[in-house]
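Peer 1: My questions concern the predicted model and sequence given below.
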Amino acid sequence: MKTLPALLFCLLLGACASYEWRHPSDASANFDADSYQCQTDAAKLYPPMLRERTLHPPMYYPPRNYCNAEGRCNWTTGRWEPAETENYDANEMPRRELYQSCLKAKGWLRIRTK
C-alpha cells in the first residue's frame, strides 16, 4: 500500500509537466512559420468532423413509496432523465499526430521543460 501514494504522486507530477518545441541544429529556424504550415496541412487532410456521443442513455425512475419511522408514506412520481450527450471532433487526434510528425520532419523536437 505504500507504493500507491508514490505512484499517485508520480502521475500528478507528470501531469504538471510542460513541453516546448526546439530546433537543435538551426538557430534561425522559425517555429511560428513551420507550425503554421504544419497546422494548415493537417487541417486540410483532417478537417474538423463533429460527432455526438452518448455519455449515458435516457433513464426512467419509476414512482416510489417512501415511508418514515412514524409510518407516514409519500409517493414520488415517476420521471425521465434525458440522455447526456457531448459533441467532439473525431479528427482531432489524427490531426494532432500529423501536425507533430510534420514538425518532427522539419527537425523540431518536443522537449520537456518542467
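Peer 2: Yep, that arrived.
Peer 1: CA atoms for contacts and neighbours, from now on please.
Peer 2: Fine.
Peer 1: can you give me the helices for this protein?
Peer 2: Counting by DSSP state H, one finds helices in the chain at the ranges 3-15, 31-45, 92-105.
Peer 1: How many neighbouring residues does the closest residue to residue 39 other than its chain neighbours have?
Peer 2: The shortest distance from residue 39 to any non-neighbouring residue, by C-alpha to C-alpha, 6 or more residues apart in numbering, is to residue 99 (5.7 Å). As a burial measure, residue 99 scores 21 neighbours (other C-alpha atoms under 10 Å).
Peer 1: alright, now check it against this:
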Amino acid sequence: MLWRFLPVLFAGVVLGGCTTWVKPGATDLDRERDSSACEVDSYNHYPPRLRQVLVEPAHWEPMVEDCYTDKKGRRRCTRSGGYFVPNRYGTADENDAPRRSVYEACMYKYGWQKE
C-alpha cells in the first residue's frame, strides 16, 4: 500500500526538476508552502496514470570469440554472449505533462517566476 504514496513523496523532484522559482521578497518557506499547495492541486487534477512501456526490445546478444596465443604457441579462444535478451519494460506516467502544466500555472498564480 505504501507504493500508492510514492508519487507524492517524489513530487518535488519530478515537478520541480532543475527549475528554481523566485519571487521578490519571498522566503524559502514561502516557496515551499506555495509549491506544496500547487503539488496537491496538480495531483488532484491529474493523479498518476501509470502504464507499462517498452524500454529495450528483445534481441540476441551476439557470440563473441576472443582468441590469443598462449606461451606454448597454442591458439586459445574463449566465447561469450550468444544468448537471448527478453524485452525490458518500465513505467511511464501519462499524466506527467498535464500535471506539470497545472503545477506551473499555480506557481505563476502565486506570483512566482522561473529563474
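Peer 2: Nice, thanks for sending it over. Note that the structure is predicted; figures quoted are calculated from it, not measured.
Peer 1: that older thread, take the helices of the first structure and write them to a markdown table, including distance to residue 112 of the first structure.
Peer 2: Shown next, in a markdown table, are those (distance: least, C-alpha to C-alpha, whole Å):
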| stretch | distance to residue 112 of the first structure |
| --- | --- |
| helix 3-15 | 10 |
| helix 31-45 | 17 |
| helix 92-105 | 15 |
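Peer 1: And the contacts of stretch 4-13 of the first structure?
Peer 2: By C-alpha atoms under 8 Å, 6 or more residues apart in numbering, no residue outside stretch 4-13 of the first structure reaches it.
Peer 1: which residues in the second structure does it match up with?
Peer 2: On the second structure, no counterpart of stretch 4-13 of the first structure exists by TM-score structural alignment.
Peer 1: Distance from the chain centre to that stretch, please.
Peer 2: 20 Å (C-alpha atoms, centre = their mean, to the nearest Å).
Peer 1: coming back round to it: give the aligned equivalent of the residue nearest to residue 39 of the first structure in the second structure.
Peer 2: Here residue 99 of the first structure is matched to residue 103 in the second structure, going by TM-score structural alignment.
Peer 1: which residues does that match contact?
Peer 2: Residues near residue 103 of the second structure by C-alpha under 8 Å, 6+ apart: 15, 38, 39, 41, 42.
Peer 1: now, which of the residues you listed sits nearest residue 58 of the second structure?
Peer 2: Using C-alpha to C-alpha, residue 15 comes nearest to residue 58 of the second structure of the contacts of residue 103 of the second structure, at 32.2 Å.
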